[in-house]
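[1] need a structure here:
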Amino acid sequence: MITFFKFSPNGENLLSWTSETFDLDLSFSLDALTPKPPLFDWEIDPDITDHITYNEREITKLRSCMAQGNCRRNQEKVVLAFAHTWPQAIIDGWRGGEGVWAMSMFRAMRELGYTVLIGMNGWGQFVGQTRLFALEETLAHYRMFPDQVKVIIKSAWIDDCIKNPACIKSDINLTGIPRWKREFAMNFFPDEHTRFGLDYKWIIHADRHFKGQEETEKLQYIGYSFEEECKKRPFVPHKQRPMASWILAKQATLFHLSTVETAFNKSYFELASQEPGLEDMSFRGAYQVNGEYMKNWIHDSPVQALNGVVNLGKIGPEEFGDEVANARMMIGVGNPALSPSPYLALCSGTPFLNPIKSWDLEHPDDRSKWVSQHNYLKWLDPPYVYNVPAHDYEGFVSAIKSAIHSPPTKRYIDPPMTLDGVRKRVERLVETDWRAIAKEYMEERIAEGATYTWTL
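    I've put the predicted structure just below:
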């Protein structure tokens, strides 16, 4: 009930009042007004040089807060990330595609307050003088906190624990790891071939093939974010940028593969710089000339440096980010597929030339049939993404000219790839009742005649 008062114009005298009753749905408003829980510091201690030391400190913190009853929000929920990309990214600073993805997940988990322990996924790997056996390492850490461990992330192709009766929980091994915790396969690409027995939702992946796939796919998209990294640099208006385009290739071998995999002939760059309107264009890159890289795939040898491309050699992520933020365009050459780098370019306001490697000859405009270097970005259009058929020199030149004459005026961040978006999907991963989902899936398979040697 709400009461309405009517005052005199000067506000001194109450003239009348009425009371009304309304049915109000305040759920949306109240939810919008509810403050979000604060995020926690996610970075590790600067003196840590190996994942063993990192884990020891996190375990000490967790045991201490559990004993004293003062754990922070989510601290008693443990994620075991035992895939080699995690120590490589977090400890060694590796920023390949999988490293970018692991770092984004790690950050999101730590910001949400979860305890994250990391490790290897291969047999007999050394850290300093310590030889680690991943199966024993995973089991040992799980058995420290069997009730607290929510999910265990492994590399996609690793199934040693799943196949080992001494590791997986069963009627004869009650202290083993339940499969519904152990089977989260980290596969960068959204492919289904890494499924080992549970439903496809146990395959987590970094990127997508189709727009809007996040909510309808069989698998589980987690993704990553460049939001903070690109925003560290101011957006550079294109008129203030040098006349330079960045070539997306870390190896010269990528220009010596088959015509299916190498989208543009290595002569294109030198030829393009002689085209009207592109005489001042400089093509730049940072690649290695290594004839051993993808040796069995080379069709055109010897592997040589590219004419017409300034090669900076091996550079670090900071210099790479600066180059991309000041380029007029990033040019894909066919590989690597689903590379994170074009997202960094778009977030910097730098358009991406996306090679289309194959298409339906009868329906060449049907994007669902395109296979492009970056299969998700094929759904975007200029001024951010220029989709160009492989070996189309005129289209190649036209895209570069268009990027110069009609450049982006602001950044583009794919909506699911914000920091907050990654946090929400990581939270869903950790908080979902996977045991209940596995139980339902298991019962359906048993009804169809399947048998299981493991238990929930």
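[2] drop to CA atoms for contacts and neighbour counts, all remaining ones
    Noted.
[3] pretty sure residue 142 belongs to a helix, no?
    Yes - counting by DSSP: H, G, I helix; E, B strand; the rest coil, one finds residue 142 located in a helix.
[4] give the contact list for the closest residue to it other than its chain neighbours.
    Counting by CA to CA, 6 or more residues apart in numbering, residue 149 is the residue found nearest to residue 142 once chain neighbours are left out, at 6.7 Å. With CA atoms under 8 Å, 6 or more residues apart in numbering as the criterion, the residues that contact residue 149 are 77-80, 142, 181.
[5] where do the helices sit along the stretch 51-200 of the chain?
    In order along the chain, the stretch 51-200 of the chain carries the following helices (DSSP state H, counting those that start in this stretch): 51-68, 85-90, 97-111, 134-144, 179-182.
[6] so how far is the last one off the chain centroid?
    Its chain's C-alpha centre and that of helix 179-182 lie 22 Å apart, by CA atoms, centre = their mean, to the nearest Å.
[7] could you do stretch 327-334 as well?
    In terms of CA atoms, centre = their mean, the centre of stretch 327-334 is found 20 Å from the chain centre.
[8] next one: stretch 360-371
    Taking mean C-alpha positions (CA atoms, centre = their mean), stretch 360-371 and its chain are 27 Å apart.
[9] try stretch 232-240
    Offset of stretch 232-240 from its chain centre (CA atoms, centre = their mean): 25 Å.
[10] mind listing what's buried in it?
    235-238 (16 or more other CA atoms under 10 Å).
[11] same question, stretch 206-219
    Along stretch 206-219, these residues count as buried under the neighbour rule (16+ other CA under 10 Å): 206-210, 214, 218-219.
[12] closest to residue 29 among those?
    For residue 29, the closest of the buried residues of stretch 206-219 turns out to be residue 214, at 26.8 Å, with distances computed as CA to CA.
[13] is it fair to say the closest one lies in a helix?
    Yes - residue assignment for residue 214, taken from three-state DSSP, places it within a helix.
[14] quick one: it and residue 248, what's the gap?
    26 Å (CA to CA, to the nearest Å).
[15] got it, and residue 158?
    Distance of residue 158 to residue 248, given as CA to CA: 30 Å.
[16] quick one: which of the two has more around it?
    Looking at residue 158 and residue 248 with other CA atoms under 10 Å, you find the greater number of neighbours at residue 248, namely 24 against 17.
[17] what's the closest non-adjacent residue to the more buried one?
    Excluding its sequence neighbours, the residue lying closest to residue 248 (CA to CA, 6+ apart) is residue 332, at 5.2 Å.
[18] this one as well, want them side by side:
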Amino acid sequence: MAFRSCADYFFNPAARGPVSILLVCIVALAILVSFQENTYALWAGRLSPHASFASHDDGVFTIETAKTFNATALAHILFPATPDPADHSLYAENERTLAELIQCIEGDSCGPNRSKVVLLASSPFRGVLGGERGGEAIWANSTLIALRNMGYSYLYALNLAHMVSLYQIFSALIPVILLDASDSFKCFKDDKCVRRRDRPHGVPIWKMLSFHFWDSPDHPLGAKWTLNPEPYRRPVPHNTTYLGYSVEAQCARQPFIPHAERDQRAYVLAKKAAYFEPNHTAWSPDFYDAAAAAVNEYDGNSGSNASEGFHFLAGVHDPELPNYWPERVRNGGLLPSALFYEAVARSRVLVGVGQPFISPSPYDALCAGVPFINPIHGWSNDAPDDRMAWATQHNPLKWLDPPYVYNVFKGDREGFVRAVVDAVSHPIESYVLPRMRMSAVEQRLRGIVERDWKGEAEVLLEERKKSGEGEIFWI
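    Here you go, the predicted structure:
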């Protein structure tokens, strides 16, 4: 258990042996680094070249006895250059975390949870560092905020090989690993990745949690080990683990715009012109004309035409619009994030057209005081009001009612017009679902990190052995 010994030496003073163990650990880390990709080796390769401590004053770093061991100096040796504050690359973020972790543990100054390291191997977390703003990145960013708020440490992994190396060094500190669902299966099948009877230094499959955006269990151990951004309702025992996310941080950056100061328009949730294609869209072009006319009549502007009065605004990236594009819908082009949120906040209602599915934007709209029209594209003909049977653009929001969410059947012109008029005539204040408060996200995330995943895996393993169903794994 060489790697466990190294972790104990760095992070468990009571377990320290001779100082020679320190040198062995540093050499072991350097050897381990040699198996990383070149870019990672450039970062971590400094572990070995600085193994000579002669240049450090005795008052800063001494190695004569274990009692004089100073991890603050060790942090300086391993990470001699402080990353530029503007550098938010994966390597810079990991350097900051490791330096702070070594110092606080040795100095017995760690705050609550600081010595627990969540390993982030899922691509959306790397996407956050790269400035991505899609739904998966928004979920990942919310998770990062929650981890920071609760004082947990976290390290980023570039890929599975990097994940394995980081785990082997810090296994004693890592309660869970968040990774892509596909990677959980890859690791499970890879003898160089997962822990097995003859490979005890592999990563336990029960510590890996699939960070999975969509409505499906996707992990070798089943639904429980699959984290989702939404409380997808599935029959037991197929329920996944709901982590969720919050839009409060982003919403706080956009001032609430009084309804009297907003534009006479609806914002259409669509980034692609193809979403308006007749066979895919929920609303025909004439629906927009009828809704605009009805709102203008309600506002006393019944003489308005397509170029004035109430209108619809979209933000698609297509340079040329197709011939089926609705005349009443103006295209403002794909907007930068801040301008997009402002455009939504200045609107009276957010209109879904069928896609994209499960976007965070309706939550942003509700927080900005903008209701959402949610298209229903599938239902039971025998019981059309049965919401369990509804398939909507945003299924988690199908359970909400006006004045926040207006669920309208695809192709229902009268229902669409009524929803637009009702949304405009019944403005709402800022609304955040209780489950999407950051405090709620933190509570769920804490439960996930602190959960006895090993104990639950032991129960599952016994069930699989008795039933003969499901692959056997190593605890």
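[19] TM-score for these two?
    TM-score for the superposed pair, counting by TM-score structural alignment, normalised by the length of the first structure: 0.78. Supporting figures: 382 aligned residues with a CA RMSD of 2.4 Å.
[20] related to what we said a few turns ago, want to throw the contacts of residue 149 of the first structure into TSV with neighbour count and distance to residue 427 of the first structure?
    Listed next are these as TSV, based on neighbours: other CA atoms under 10 Å; distance: CA to CA, whole Å:
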residue	neighbour count	distance to residue 427 of the first structure
77	19	11
78	24	12
79	22	11
80	21	15
142	23	20
181	19	15
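[21] ok, those in the second structure, which still hold?
    Among those, the ones whose aligned partners also touch in the second structure (both residues aligned by TM-score structural alignment, their matches' CA atoms under 8 Å) are 77-80, 142.
[22] what lines up with residue 392 of the second structure in the first structure?
    When the first structure is aligned by TM-score structural alignment, the residue opposite residue 392 of the second structure is residue 372.
[23] tell me how far residue 321 of the second structure lies from residue 186 of the second structure.
    Relative to residue 186 of the second structure, residue 321 of the second structure is positioned 42 Å away (criterion: CA to CA).
[24] I should have written residue 436 of the second structure there, sorry.
    Using CA to CA, residue 436 of the second structure is found at 32 Å from residue 186 of the second structure.
[25] residue 41 of the second structure now?
    Between residue 41 of the second structure and residue 186 of the second structure the distance is 23 Å, computed by CA to CA.
[26] how about the strands in the second structure?
    With DSSP state E as the criterion, the second structure has strands at 117-120, 153-156, 177-179, 208-211, 226-228, 241-242, 265-269, 311-314, 329-331, 350-352, 372-378, 391-392, 405-409.
[27] just tell me the aligned range of the last one in the first structure.
    Residues 385-389 of the first structure are where strand 405-409 of the second structure aligns, taking TM-score structural alignment as the criterion.
[28] who touches the matching stretch?
    Residues outside stretch 385-389 of the first structure that contact it (CA under 8 Å, 6+ apart): 263, 351-358, 377-378, 381, 395-396, 399.
[29] try 6 Å this time
    Among residues not part of stretch 385-389 of the first structure, those counted as contacts by CA atoms under 6 Å, 6 or more residues apart in numbering are 351-356.
[30] cool, and stretch 80-88 of the first structure?
    When contacts are taken as CA under 6 Å, 6+ apart, the neighbours of stretch 80-88 of the first structure outside the stretch itself are 94, 99, 102, 117-121, 152-155.
[31] now that stretch, how far from the centre of its chain.
    Averaged C-alpha coordinates place stretch 80-88 of the first structure at 14 Å from its chain's average position (CA atoms, centre = their mean).
[32] same question for stretch 232-240 of the second structure.
    The gap between the average C-alpha position of stretch 232-240 of the second structure and the chain average comes to 20 Å, counting by CA atoms, centre = their mean.
[33] how far does that stretch stretch from start to finish?
    The distance separating the two terminal residues of stretch 232-240 of the second structure, taken as CA to CA, comes to 8 Å.
[34] neighbours around residue 370 of the second structure, how many?
    30.
[35] tell me if I'm right that residue 349 of the first structure and residue 411 touch.
    Yes - in this structure residue 349 of the first structure lies within contact range of residue 411 using CA atoms under 6 Å: 4.3 Å.
[36] to residue 270 of the first structure, which of the helices of the stretch 51-200 of the first structure lies closest?
    Checking the helices of the stretch 51-200 of the first structure against residue 270 of the first structure by CA to CA gives helix 97-111 as the closest, at 29.2 Å.
[37] so the closest one aligns onto which residues of the second structure?
    The alignment of helix 97-111 of the first structure onto the second structure (TM-score structural alignment) covers residues 135-149.
[38] also stretch 56-68 of the first structure?
    Stretch 56-68 of the first structure lines up with residues 95-107 of the second structure when matched by TM-score structural alignment.
[39] ok, residues contacting that stretch?
    Applying CA under 6 Å, 6+ apart, the set of residues contacting stretch 95-107 of the second structure from outside is 71-72, 75, 110.
[40] nearest to residue 310 of the second structure among those?
    Using CA to CA, residue 110 comes nearest to residue 310 of the second structure of the contacts of stretch 95-107 of the second structure, at 56.8 Å.
[41] tell me how far residue 126 of the first structure lies from residue 427 of the first structure.
    For residue 126 of the first structure, the distance to residue 427 of the first structure under the criterion CA to CA works out to 32 Å.
[42] comparing the two, which residue is more hemmed in?
    The residue with the greater number of neighbours, taking residue 126 of the first structure and residue 427 and applying other CA under 10 Å, is residue 427; the counts read 16 against 11.
[43] any idea what the more buried one aligns with in the second structure?
    Match for residue 427 of the first structure (TM-score structural alignment): residue 446.
[44] next: residue 442 of the first structure.
    Residue 442 of the first structure maps onto residue 461 of the second structure when the alignment is built from TM-score structural alignment.
[45] please apply the same query to residue 201 of the first structure.
    By TM-score structural alignment, residue 201 of the first structure lines up with residue 224 in the second structure.
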